[in-house]
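Novice: here's a sequence, model it:
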Amino acid sequence: MRGKELNNGRMAMIAALGIVAADIFTGKDGMQQLGLGATRERTSRVALRATAEKVEVFQPAKQMGATAPLGFFDPVGFTKEGDESGFRNLRAAEIKHGRVAMMAAVGAVAQHYIQFPGFEGVPADLAAVTTAPGSYGFAALFILSGVAELAIWKQDDKKEPGNFGDPLGLGQYNEDMRGKELNNGRMAMIAALGIVAADIFTGKDGMQQLGLGATRERTSRVALRATADKVEVFQPAKQMGATAPLGFFDPVGFAKEGDESGFRNLRAAEIKHGRVAMMAAVGAVAQHYIQFPGFEGVPADLAAVTTAPGSYGFAALFILSGVAELAIWKQDDKKEPGNFGDPLIACRSQRSNGRNQPDDL
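Specialist: Alright, predicted model coming up:
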């Protein structure tokens, strides 16, 4: 069953990714993509065009953000002429990711030296997210960010994307500053991605990567190898998951010989993503017909995440999932990755014991 779960999870990750990509480019939910019993119709968010009275066609390339010498940059063609609504959504996402990336890039360097009281033992790299109390702080920040985005700083369709006023009264929100924010955000997204990738492959935090004043040393989680007494070297290719006809599949080379700890982390992540993807792939099709009471007006596609009350349900599910992962189903290093027991058997066993031995209650 563990082998079947791995294989089904891998297939589900591919399926879920395909459903999401097709939804974005075709505007059809999971059921409509299959062409079976589709009853809802909507227009693709990417391909939406003005079809009413002829008016001046919206031109994405003429909007703010086209910067010399590159000009307007959209090699994949996400933005379409006439699709002002789609452009606004993409621009809002770009600004949001840029703002987060600017804070992340600065934080990745600053946290090498600066730590809040009580967090002295938390690593200064990506491991901070999975090391208590850093994991609790991350969960708290995520919840606060969700509340701010869903309840406080909500986008006003009458204002340009990213405009939430000037709470500090700096008086600098003008066209020039908006252009600078876009460019700095784009650079920060590249920088943050580079810092994360380098952390994974080198084991160095943001400050150590710069080679300036680095005082902490640790071993890469990916490149970690046994360097003590000579023992039998751990072989990832011999572990469960190597399935004919492909055999052991790791084209990028994440798993290393001798790095059992790194392999366990990767395998736990694979199982976790596989389980989520299996539920997501089924849900993407089933939600075309099945909706909970009170959610009748929520779309049956990706827009459900951003359409109230679907957005509130998504936030609640995310919080419950975080609680389950961080406090209930925690990985035991003495067990294989993904092994959290068999709770359904345990429940039946407890009920059986309760019936047979009532005096023990």
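Novice: from now on I want contacts and neighbour counts done on CA atoms only, so please keep to that.
Specialist: Fine.
Novice: what's near enough to touch Ala105?
Specialist: Ala188, Ala191, Ala192, Ile195 (CA atoms under 8 Å, 6 or more residues apart in numbering).
Novice: now the second one, please; I'll put the structures next to each other:
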Amino acid sequence: CLQGNRRCDPLLFWDPIGYCGGDCTKEDFDRRRAVELKHGRICMFATIGMLWPDVFGKFDGYLSPSQDLKFADVPSGIAAISKVPLEGWLRVLLVAGLIETQLFKDQSLGGFAYGKYGEPGNFGTGYWGRKIQDPAERKLKLTTELNNGRLAMVAMTAMLIQNGLTGQSPVEQLTSGHISPFNDGQGFFAQFDPSKELGACPPLGYWDPFGMMAFQDEEKFRRNRELELKHGRICMVATIGMIVPDLFGRFSGYLSPSMDLKFSDVPCTIEAIYKVPAAGWLQIFALAGAIEAKNLAFPTNYGYPPFWGQINKLSPEEKQKKLLAEINNGRLAMMAMAAIVAQNGATGQSLVEQFTTGNLNPFIGGYAQEESANRVAMRAGNSEALPWAPVPEGLTNYIFGPYVGDAGFDPAGFAKNQRLLPWYREAELAHGRVCMLATLGYTVQTSGAKFEPFITRYPTDSADPLKAATQVPIIGWLQILVVIALSELWRYENVITKYSEGVQPGDLGWNPTAPMSSKRPKWFGPTFTANYKPEEWNNMRLRKIKHCRLAMVGFFFMVLTNASTGQGPSLIPNFTQAEFQSTVGDFIPKGL
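Specialist: Predicted structure coming up:
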């Protein structure tokens, strides 16, 4: 019964309970697949329903005028079940029944749910209401739907459990700081507050994205803090060890006389692991073990303060500052060590070697001042974006090639699937254009330029664009979504489905006179007639894709800054004079 059915990474075929074993027939499997699809679709809507009202607001007016029940009175959680009157639930069930039996024409209620087209879950309402003709694309879309449904079922279960335990919806938990990486991290039954401990400092404040301190366990915090300090101290020493030998030289003499191994033979790279003999590593492990055995309680203070105990003579404020500096330096060293090892693994060179050969030297243009012929030849087949890395599979590594802006950068390997490459370029341009408008929108919003009360009768907050987004009424967002949906539908019909006919990804036909030999879509709105030479047009396209990429990164950090500080950033610098720069007193003698 599994033949021809969709299986995908990471679990492939996963049936721990054995539903599809033994006497499972195709009808049994189809029935379970239909149930899986149905529950997944419902949970996708349900997860949106758990988040949307708290983020974008609830409908105005009454849900039940006879019971004086407003939409605003219904919570986003399990408590909504008891809030909605019985008549309301009967209507919901009636609509669900009509959808099952009439709208989707599934007459096999309680049966195998083959749907309208004799396939589990296929009711004839495909992507944008249309059937997908390409078999490969159809398989991809159906697999995506299955995976999204499975994710939604897990997410909905987690949301309900959280709601049942805390009495709060997911958005309420985030905004109140119970599971927020940007707030104080206090839980509902907090006994110990880790956000008040040393290390919770700008720019992230108390930052615990993995929820390791979700239950405020003080003993666990102390254990994690000791591990953080220990790894940080080791990495501070390790980063120095990865750099100092190449800068100041190595010890003279032999590391292992019996193996004729000198200190100068050991590189500052990962290869040093294999150069040092096993007996040497055993000595290192023995020394580390002796140090660990002496400190079984994982103390923060090992009793060896710098400068022979001078730190204990500092004031409490100064001592706190020094200890915080140690934590932050350790965190920086852990990140630096990870980056140095990753660079070494990718290039085979130590950090100093990469600087001196010009691979990442900011002072000599990224290239060595004097290059040998073999290095030039080696880089000839490498990526323009990452000169030490080969060109990713599927890319041309030519910025004016079929995909303008192709600099040989594809760390995720998307370009391996050539069939989807036009769609990826389409998505990149679409997201980039939106982000260019969004970064300008942030600037306009924070500068105070707004139409009031054109969009809403409620006051809006210019300093906090994320907060202002919640002040737009629901009907306003629905209008915006309708316009976006119509635009996307036009793009799907006239661009995305026309790739096979020669239409270029992202070409909306805004300039019919552009020097392009490919087929052009006909834009339904106003167009531009600026004339360009082919070289000028290619340069314009290159600038556009660069601006798109920059805008996507910029908008991400704008939102992150806004969420962290409560104030939106702007592209326009703020030249407001600081208070300490203002004139104090009257320095002009009177009477002159």
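Novice: just give the TM-score of the two.
Specialist: Aligned and superposed, the two chains score 0.40 in TM-score terms (TM-score structural alignment, normalised by the length of the first structure); 168 aligned residues with a CA RMSD of 3.9 Å.
Novice: circling back: and of the contacts of Ala105 of the first structure, the nearest to Val282 of the first structure?
Specialist: Ala192 (33.4 Å; CA to CA).
Novice: hmm, that closest one is touching Gly107, no?
Specialist: No - counting by CA atoms under 8 Å, Ala192 of the first structure sits too far from Gly107 to count as a contact (9.7 Å).
Novice: tell me which of those two has more neighbours.
Specialist: Remark: of Ala192 of the first structure and Gly107, Ala192 carries more neighbours, 22 against 17, as counted by other CA atoms under 10 Å.
Novice: tell me the SS of that one?
Specialist: Secondary structure state of Ala192 of the first structure, per DSSP: H, G, I helix; E, B strand; the rest coil, is helix.
Novice: element containing the closest residue to it other than its chain neighbours?
Specialist: Nearest non-adjacent residue to Ala192 of the first structure, counting by CA to CA, 6 or more residues apart in numbering: Ala105, 5.0 Å away. Here Ala105 of the first structure, judged by DSSP states H and E, is contained in helix 84-110.
Novice: separation between Met540 of the second structure and Lys546 of the second structure?
Specialist: 10 Å (CA to CA, to the nearest Å).
Novice: got it, and Thr446 of the second structure?
Specialist: Taken as CA to CA, the span from Thr446 of the second structure to Lys546 of the second structure is 25 Å.
Novice: go on, Ala158 of the second structure?
Specialist: Distance from Ala158 of the second structure to Lys546 of the second structure, by CA to CA: 40 Å.
Novice: and for Lys319 of the second structure?
Specialist: Per CA to CA, Lys319 of the second structure is found 47 Å from Lys546 of the second structure.
Novice: Phe29 of the second structure now?
Specialist: The spacing between Phe29 of the second structure and Lys546 of the second structure, counted by CA to CA, is 49 Å.
Novice: compare the two (neighbour count), which wins?
Specialist: Just comparing Phe29 of the second structure and Lys546: by other CA under 10 Å the higher neighbour count belongs to Phe29, 18 against 14.
Novice: element containing the more buried one?
Specialist: Using DSSP H and E, Phe29 of the second structure sits in helix 26-56.
Novice: buried ones in that helix?
Specialist: 29-38, 40-41, 43-44, 46-47, 50-51, 53-54 (16 or more other CA atoms under 10 Å).
Novice: kindly report the same for stretch 306-326 of the second structure.
Specialist: Buried residues in stretch 306-326 of the second structure, counting neighbours by 16+ other CA under 10 Å, are found at Leu324, Glu326.
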